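>>> task: produce atomic coordinates for the following.
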Amino acid sequence: MLTRNRLQDAVPRLVLAPSFAAILLFVYGFILYTGFLSLTDSKMLPSYGFVGLENYRKLWALPHWWRALTNLGIFGSLYIIICSVLGLFLAILLDQKIRAEGFLRPIYLYPMALSFIVTGTAWKWFLDPGIGLQNTMHLWGWESFTFTWIKDRNLAIYCVVIAAVWQSSGFVMAMFLAGLRGVDNEIIKAAQIDGASTMTIYRRIIIPLMRPVFLSAFVVLAHLAIKSYDLVVALTGGGPGQATELPATFMYSYTFTRNSMGIGASSAIIMLVMIFSIIIPYLYSELRGGPRA
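Model prediction:
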């Protein structure tokens, strides 16, 4: 009987062991390997000549890297803010118990079911002046209409923002809707009895109670913004020029096309530090058991 109980206890561990070993090797193992490469003189292929922090010094001296960080700041800020505002608006709309909720909710969530490659390709066609929105308007007789942002070095990054917001706002809406449905109705009824308007209830009671949801949405969106690669490649290819270059596309280009693996690995470690700087405070807050909506 004792042996049978021990076997039953060991079965879950045996089932999970291969997955745990694979994660340990292919995730954390390669993170450590990337960190090691960032300290070497690796070029086209891995090399093991130790150079310390030289690659990081070269990285921060590159205008190309600063351009990628600037674009990330623009893209990440607009992406997080617009997705949060739009997601909250859509969640509040659906929370009014409208008849079409069952029809609208899948429509809002559908873009998240697509890969960023598909989203980038579709928006590239839509925004291309020769075949997309501008060409359609011209065919309909509106010859003065122009929309060439995707070809403009100063505006192309906003095309990436538009596509990313379209992809993710429905997911954020689902997070906020779950938060709204989790608010205690007794609090809302008490506020209504006291004469509070709907706007006041949302502004003074519901939205403050949803701070954990806002934090979760911020962490998810910031993580997606930092590691954005496939959307940019499919939509603009990082161009025109370097107008839409982000740290993820910078890392790929320096690692695989510019034969500077050491610098590419350094940029990957910087991105990892960015993600850790967001996730670790979030996990600390969650483990402390902060207030929840």
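
>>> from here on, contacts and neighbour counts on C-alpha atoms
Will do.

>>> tell me which element the most centrally placed residue in the chain falls in.
The centre of the chain sits closest to L224, judged by Cα atoms, centre = their mean, with a distance of 1.6 Å. Per DSSP states H and E, L224 falls inside helix 211-226.

>>> so which elements touch that helix?
For helix 211-226, the elements it packs on are helix 63-94, helix 156-181, helix 261-287, judged by 3 or more Cα pairs under 8 Å, 6 or more residues apart in numbering; DSSP states H and E.

>>> helices or strands next to the longest one in the packing?
What that stands for is helix 63-94. helix 156-181, helix 211-226, helix 247-252.

>>> which residues sit against the helix holding L224?
The contact list for helix 211-226, computed with Cα atoms under 8 Å, 6 or more residues apart in numbering, reads 72, 75-76, 79-80, 84, 172, 175-176, 179, 247-248, 271, 274-275, 278-279, 282, 291-293.

>>> narrow those to those that are buried.
Buried members of those, counted by 16 or more other Cα atoms under 10 Å: 72, 75-76, 79-80, 84, 172, 175-176, 179, 247-248, 271, 275, 279, 282, 293.

>>> pull the contacting residues for G102.
So G102 contacts nothing (Cα under 8 Å, 6+ apart).

>>> got it, and I92?
L177, L180.

>>> so how far is I98 from it?
11 Å (Cα to Cα, to the nearest Å).

>>> for comparison, sequence B:
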Amino acid sequence: MDTRSRIQDLIPKLVLGPSFLIVLIFVYGFIAYTGILSFTDSKMLPSYGFIGLENYRKLWALPHWWRAITNLGIFASLYIIICTVIGLGLAILLDQKIRIEGFLRPIYLYPMALSFIVTGVAWKWFLDPGIGLENTMHQWGWESFAFNWIKDSKMAIYTVVIAAVWQSSGFVMAMFLAGLRGVDNEIIKAAQIDGASTGMIYRRIIIPLMRPVFLSAFVVLAHLAIKAYDLVIALTGGGPGQATELPATFMYSYTFTRNSMGIGASSAIIMLIMIFSIIIPYLYSEIRGGSK
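Next up is the predicted model:
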């Protein structure tokens, strides 16, 4: 191999090397460091007194943590199901080759271009009974109208679901629309020749063929739900009380405001395990599918 060929082989490594090193240190290195802290007696500052699984025992004994896990179950299940249903419905609508598709598609996708902080603040204003929807309806003369979920400890978690669904449904729609446009037209034409209705074609042929898209949408939405933090902070601040507390907000509060870094680190590791439990089976199925 001549000098020129060696330089050409070396340039990509030199370009990618610093990025790889930064990711290795500041992503995987700090993940490992968090794992170490979860086994220590760290409080306000890192400490390296090894206490084994004590932080995990304390974590699972906290009612605050169980509230966060319960809220995550409610939020994640509704968020994933509703986003999937709405995203699929919008994708099927646009797949009908309607004239205003070019106008509707960016409208549906626009919320995903916003940060969760912006979404949270906007929906906080909209749902606030004093300045938002309820106040507007009262000014229009509908005095009996009431919508104070954001102030109700039993209903506040559903306002987080509403805001999250509004932001993510367009992205899920784009995933499903790409999947619909990728279905072989010859299969659809054959079904039409056999007399199958449009509804039956979608139910019996198209939607079953889109299983990989459903799986991808589930993985994306599930990991967004598990790590949800900024939307909750901007919309409800985790309140009222602990009504909208999620594992990510719990981890932040115990690490930085309650001076319990060891417990905060252990909650972060639990969240990481949740994400791995979703990602690893997905990667396994993709690798197994690609090897066939």
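
>>> now the TM-score, please.
Put the two chains on top of each other and the TM-score (TM-score structural alignment, normalised by the length of the second structure) is 0.99; 292 aligned residues with a Cα RMSD of 1.1 Å.

>>> I'd like the helices and strands packed on helix 63-94 of the first structure as a markdown table, with distance to Q134 of the first structure appended.
Listed next are these as a markdown table, based on distance: least, Cα to Cα, whole Å:
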| stretch | distance to Q134 of the first structure |
| --- | --- |
| helix 156-181 | 14 |
| helix 211-226 | 28 |
| helix 247-252 | 28 |
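
>>> which of those helices sits closest to T236 of the first structure?
helix 156-181 (7.8 Å; Cα to Cα).

>>> the closest one vs the second structure, mean deviation?
Following the fit onto the second structure, the mean deviation recorded for helix 156-181 of the first structure is 0.1 Å by mean Cα distance after the TM-score superposition for the first structure.

>>> quick check: that helix aligns to which part of the second structure?
Mapped onto the second structure using TM-score structural alignment, helix 156-181 of the first structure covers residues 156-181.

>>> skipping adjacent residues, who's closest to M210 of the second structure in space?
G179 (6.4 Å; Cα to Cα, 6 or more residues apart in numbering).

>>> any idea how far that neighbour is from I278 of the second structure?
From G179 of the second structure over to I278 of the second structure (counting by Cα to Cα), the distance is 21 Å.

>>> repeat for S115 of the second structure
Using Cα to Cα, S115 of the second structure is found at 24 Å from I278 of the second structure.

>>> quick revisit: quick one, the helix holding L224 of the first structure and helix 261-287 angle?
Comparing the axes of helix 211-226 of the first structure and helix 261-287 via axes from the mean of the first three to the mean of the last three Cα atoms, to 10 degrees yields an angle of 170 degrees.

>>> what helices and strands are in contact with the very next helix or strand once past helix 211-226 of the first structure?
Counting by DSSP H and E, the next helix or strand C-terminal to helix 211-226 of the first structure is helix 230-235. Using 3+ Cα pairs under 8 Å, 6+ apart, the elements in contact with helix 230-235 of the first structure are helix 116-127, helix 156-181.

>>> the longest one: which residues count as buried?
Neighbour-count burial for helix 156-181 of the first structure, with 16+ other Cα under 10 Å as criterion, is recorded at 156-161, 163-180.

>>> the helix or strand following that helix - contacts with which helices or strands?
Note on helix 156-181 of the first structure: by DSSP H and E, the next helix or strand toward the C-terminus is helix 185-193. The criterion is 3+ Cα pairs under 8 Å, 6+ apart, and the helices and strands that helix 185-193 of the first structure contacts are helix 198-201.

>>> assess the claim that T34 of the first structure and S267 are in contact.
No - with contact defined as Cα atoms under 8 Å, T34 of the first structure does not reach S267; the gap is 10.0 Å.

>>> OK, contacts around R181 of the first structure?
D95.

>>> same check on T236 of the second structure?
Neighbouring residues of T236 of the second structure by Cα under 8 Å, 6+ apart: K124, I150, A156, T244.

>>> I'd like to know how far the nearest residue to the second one once chain neighbours are set aside sits from S285 of the second structure.
When you say that, I think you mean I150 of the second structure. The shortest distance from I150 of the second structure to any non-neighbouring residue, by Cα to Cα, 6+ apart, is to A156 (4.6 Å). A156 of the second structure sits 37 Å away from S285 of the second structure, going by Cα to Cα.

>>> and Y252 of the second structure, by the same measure?
33 Å.

>>> between those two, which one's more packed in?
Taking other Cα atoms under 10 Å, Y252 of the second structure and S285 do not tie; Y252 has more neighbours (18 against 14).

>>> grab the nearest non-local neighbour of that one.
The shortest distance from Y252 of the second structure to any non-neighbouring residue, by Cα to Cα, 6+ apart, is to G264 (6.9 Å).

>>> show the contacting residues for that neighbour.
Counted by Cα under 8 Å, 6+ apart, G264 of the second structure has contacts S38, F250, M251, Y252, S253, Y254, T255.

>>> can we see that at 7 Å?
Residues in contact with G264 of the second structure, defined by Cα atoms under 7 Å, 6 or more residues apart in numbering, are M251, Y252, Y254, T255.

>>> thanks a lot, see you next time.
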